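In: I need the structure of the sequence given here:
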Amino acid sequence: MAGTSITSLGYSFVFVPVVVNIFILLILAMKINRWIMARDYPSPLPVKKKKTDQQLAVTVPNHQVGFSEQDIDLALADSDVFIGMTHAELSHILTQVEKYTFKRLKGQLLCADIMIKQVVTAEYGTEVEEAWEIMRRNKLKAMPVLDKARRVIGIITWNDFFKFIDLSIYQSFQDKFHRFIRRTADITAMKPESVGFIMTSSVITVTDTTHIVDLIALMSNQGHRQIPVVNSEQRLVGMVYQSNLIAALYNEELAHKISH
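Out: Down below sits the predicted model:
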């Protein structure tokens, strides 16, 4: 149609401009996304790891509330609309929608409204035996560890006591545990003597102004049974347990039914 002056150039007349334009557009897209929008582009595909039969048998669903990545895939497959964002970005938006919906329906119920204010605590230098006795006497599964300014520097659980005990068939667990928690009479010791050496330093905390909707994912999906509550100065003001969250949700639902 264009004549010999164009056809004599061959397929390179079409190929070269198209390739050059695509390359320029790709470079611009990468620079805009990475430098201006601060996100990976193109987004790498998740690598699916193969699981053994034993792992499949004991696997527990790690997404118990809300939606999963598979749910997003199925929804996109059923839709004829193109969405120019990654799974992570879309998941974040949908999660925010869920949170705002929950707040609209449940009201502004905060951690300060459901937390336990009288909290038993330990310090870095609290002896291991004393800490165990405090937890046993108060029937605690976990206890926050504070510094002198009442800021949370760790948390101690039953597992923190047991992880330092080397079990064997020759000695009973009770003997080893008692020997571990008791203070060493000598000046030097071959085992941890204070809470600071056995506590878990990485602690998830929430503020007293945090809405309870943020507790749901932490406790159901991430498995936290108790979370320290801090104020604006990061000082401990309470603890919130799974039972507190369940009771708050139940009472809220009950009050809603009664009012209707």
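
In: from here on, contacts and neighbour counts on C-alpha atoms
Out: OK.

In: now the strands for the stretch 151-260 of the chain?
Out: Ranges of strands in the stretch 151-260 of the chain, per DSSP state E, counting those that start in this stretch, are 152-157, 206-207, 226-230, 236-241.

In: which one of those lies nearest to P42?
Out: Checking the strands of the stretch 151-260 of the chain against P42 by Cα to Cα gives strand 206-207 as the closest, at 34.1 Å.

In: which residues does the closest one contact?
Out: 111, 227-232, 234 (Cα atoms under 8 Å, 6 or more residues apart in numbering).

In: circling back to that earlier point, turn the strands of the stretch 151-260 of the chain into TSV, columns for distance to P42.
Out: Listed next are the strands of the stretch 151-260 of the chain as TSV, based on distance: least, Cα to Cα, whole Å:
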stretch	distance to P42
strand 152-157	39
strand 206-207	34
strand 226-230	37
strand 236-241	41
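
In: ok, which of those comes nearest S91?
Out: With Cα to Cα as the criterion, S91 lies closest to strand 206-207 of the strands of the stretch 151-260 of the chain, at 22.0 Å.

In: chain center to that closest one, what's the gap?
Out: 14 Å (Cα atoms, centre = their mean, to the nearest Å).

In: same question, stretch 195-206
Out: Offset of stretch 195-206 from its chain centre (Cα atoms, centre = their mean): 15 Å.

In: how close does K176 get to L167?
Out: In this view, K176 and L167 are 8 Å apart by Cα to Cα, to the nearest Å.

In: one step back: and of the strands of the stretch 151-260 of the chain, who's closest to R34?
Out: strand 206-207 (31.2 Å).

In: show me what contacts I198?
Out: 156, 160-161, 192.

In: can you rerun that using 6 Å?
Out: Going by Cα atoms under 6 Å, 6 or more residues apart in numbering, I198 touches D160.

In: with the one 10 residues further on instead?
Out: Neighbour list for D208: 111-112, 229, 231 [criterion: Cα under 6 Å, 6+ apart].

In: likewise for H211?
Out: Counting by Cα under 6 Å, 6+ apart, H211 has contacts 109-110.

In: hmm, back to that, and the contacts of D208, which are buried?
Out: Among those, those classed as buried by neighbour count (16 or more other Cα atoms under 10 Å) are 111-112, 229.

In: ok, so of the residues you listed, who is nearest R151?
Out: Out of the buried ones among the contacts of D208, the member with the shortest distance to R151 (by Cα to Cα) is V229, at 10.4 Å.

In: that closest one is in contact with Y241, isn't it?
Out: No. Judged on Cα atoms under 6 Å, V229 makes no contact with Y241 at a distance of 10.3 Å.

In: to compare against the first, here's another:
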Amino acid sequence: MMSRFRDRFVPRVAQVSLLERARSASGALLGLLCTGLVARAAVGSGAELPILIAPMGASAVLLFAVPSSPLAQPWSILGGNIVAALVGVTAAAHLGDAMLAGAVAVSVAIALMMLLGCLHPPSGAVALTAVLGGPAIRDLGYGFVLWPVGANSLLLLICALLFNNLTGRSYPHVAAAPSQPGAAMGSSLTAADIDAALAQFDEVIDIDPGDLQAILRRAQVHASLRQSGQTTCGALVRRSTRAIAPDTPLRDALATLRHNRATMVPVTDESARVLGVVTQNDVLDKTIGWERRVPRLGFGRRIALMLQRGRAPHGVVADVMTTGAVTLQQNTAAGQAAWVMMQAGLHQAPVVGPDGRLIGIVDQMDLIGAMLADISTDHAAHAPVDRRRADRRVG
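Out: Predicted structure coming up:
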């Protein structure tokens, strides 16, 4: 019974990190504090005008705890609160019974917000405040729409814009670009299937369809990685790869790239630990021409290196190499390694052992081939069981 109660009444919310929880709480603290202080400074501490209304607390939960929600976007808070305030003031003025006026105000506000695409749950409290807020609120009349509702909403929105973007969030939230209606998302699932499924629910679901599609795509990737865990980078690594030192002349680095027919060569120290990589793009993007058959660094690149090192560049690999490059462990699964390289836009990556020393490089196409082979093997292993079950059903 307790389990059924929990499943029905306790929501299953995705777990977030402690840092994210602290960021949400800190945002609400700063947002409401700044909104209240600015509002008080505008009207004065002894003014009869309300400074901060209670529904702003509910708006703060959305703007700082779930800023990606469609219900927390700028038009939602501004449009929803203003529409609700207009409806609430009108209901209070024309309906004598306060309970009836409050119920009508909230219901009409919901209908209008859904029609205008600015549904914002705290706006229901705004409509009710306009009716039940007491003489101070009723005396404001339609002025209640501008102050405090409009001013509070705008100030809180400005705080949310500043805080969320300064702390690494994208706000207003830009949903993942939805796929074309007929575009496959993996297996036989398409964007049109997602839209059809959402339409069948016939209720407001608090997630953007583009975000939902992105979640499903990532889930499909994780499922593929889970099925492709047999082959590791160590089994696919090219151990004959030659590494170069950071003081290698650029001309020799280019010769090594051509000789190995590679897009990348690892750069290591004397202990074979990876310091970075040098790629064809490094040479092409960070040089502007040739001088005595050696790539010549651009003027801006030379100045930057001089300021960084306190000496002039010498036309060596250290002048153009990419540091902090992706390195893979030899026990990393092929599917996981392919995903990491795809995210970083790499075709090849260094593979290191447990001691951090270079073993060789691995090619993305080799990883993808091994991943597909592992998935096929996994499906084949389960196929006989499924076939026997089907045969029993037929018999």
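
In: follow-up on the earlier one: distance to K139 of the first structure added to the buried ones among the contacts of D208 of the first structure, as JSON lines?
Out: Formatted as JSON lines, these follow (distance: Cα to Cα, whole Å):
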{"residue": "C111", "distance to K139 of the first structure": "23"}
{"residue": "A112", "distance to K139 of the first structure": "23"}
{"residue": "V229", "distance to K139 of the first structure": "20"}
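
In: can you show me the strands along the stretch 51-200 of the second structure?
Out: Under DSSP E, counting those that start in this stretch, the stretch 51-200 of the second structure gives no strands.

In: just the helices from it, written as ranges.
Out: Listed in chain order, the helices of the stretch 51-200 of the second structure (DSSP state H, counting those that start in this stretch) span 55-65, 74-94, 98-116, 122-132, 135-140, 143-144, 151-166, 191-201.

In: return the most buried member of those.
Out: Stretch with highest mean neighbour count among the helices of the stretch 51-200 of the second structure: helix 122-132 (a mean of 26; mean count of other Cα atoms under 10 Å).

In: which residues in the first structure does that one align to?
Out: Against the first structure, there is no aligned range for helix 122-132 of the second structure (TM-score structural alignment).

In: determine the set of other helices and strands touching that helix.
Out: Using 3 or more Cα pairs under 6 Å, 6 or more residues apart in numbering; DSSP states H and E as the contact test, the elements touching helix 122-132 of the second structure are helix 55-65, helix 74-94, helix 98-116.

In: to H379 of the second structure, which of these lies closest?
Out: Of all these, helix 55-65 sits nearest to H379 of the second structure, with 41.5 Å by Cα to Cα.

In: average distance between that closest one and the first structure?
Out: The superposed helix 55-65 of the second structure is, by mean Cα distance after the TM-score superposition for the first structure, a mean 3.1 Å from where its aligned residues fall in the first structure.

In: from the chain's centre, how far out does that helix sit?
Out: With Cα atoms, centre = their mean, you get 21 Å for helix 55-65 of the second structure.

In: which residues are contacting that helix?
Out: Helix 55-65 of the second structure is contacted from outside by 24, 27-28, 72, 122, 125, using Cα under 6 Å, 6+ apart.

In: columns distance to G79 of the second structure on top of the residues you listed, output as JSON lines?
Out: Listed next are those as JSON lines, based on distance: Cα to Cα, whole Å:
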{"residue": "S24", "distance to G79 of the second structure": "23"}
{"residue": "G27", "distance to G79 of the second structure": "22"}
{"residue": "A28", "distance to G79 of the second structure": "21"}
{"residue": "A72", "distance to G79 of the second structure": "11"}
{"residue": "P122", "distance to G79 of the second structure": "12"}
{"residue": "A125", "distance to G79 of the second structure": "14"}
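
In: residue in the first structure paired with V316 of the second structure?
Out: Match for V316 of the second structure (TM-score structural alignment): S194.

In: contacting residues for the residue nearest to its match when sequence neighbours are not counted?
Out: Sequence neighbours aside, E127 is the residue nearest to S194 of the first structure in space, at 4.3 Å (criterion: Cα to Cα, 6 or more residues apart in numbering). Contacts for E127 of the first structure (Cα under 6 Å, 6+ apart) come out as 193-195.

In: and whatever residue of the second structure lines up with E127 of the first structure, how far from F144 of the second structure?
Out: Under the alignment (TM-score structural alignment), E127 of the first structure pairs with P249 in the second structure. The spacing between P249 of the second structure and F144 of the second structure, counted by Cα to Cα, is 73 Å.

In: got it, and A245 of the second structure?
Out: Using Cα to Cα, A245 of the second structure is found at 71 Å from F144 of the second structure.

In: what does A344 of the second structure give?
Out: 52 Å.

In: with L367 of the second structure instead?
Out: Computed as Cα to Cα, the L367 of the second structure to F144 of the second structure distance reads 63 Å.

In: give the buried residues for the lengthiest helix in the second structure.
Out: What stands out as the longest helix in the second structure, according to DSSP state H, is helix 364-394. Applying a neighbour-count criterion of 16+ other Cα under 10 Å, one finds 364, 367-368, 370-372, 374-375 buried in helix 364-394 of the second structure.

In: name the helices or strands packed onto it?
Out: Counting contacts by 3+ Cα pairs under 6 Å, 6+ apart, helix 364-394 of the second structure is packed against helix 334-344.

In: in the helix it packs on, what's buried?
Out: Of the residues in helix 334-344 of the second structure, those buried (16+ other Cα under 10 Å) are 334-341.

In: could you do stretch 132-143 of the first structure as well?
Out: Neighbour-count burial for stretch 132-143 of the first structure flags 132, 134-135, 142-143 (criterion: 16+ other Cα under 10 Å).
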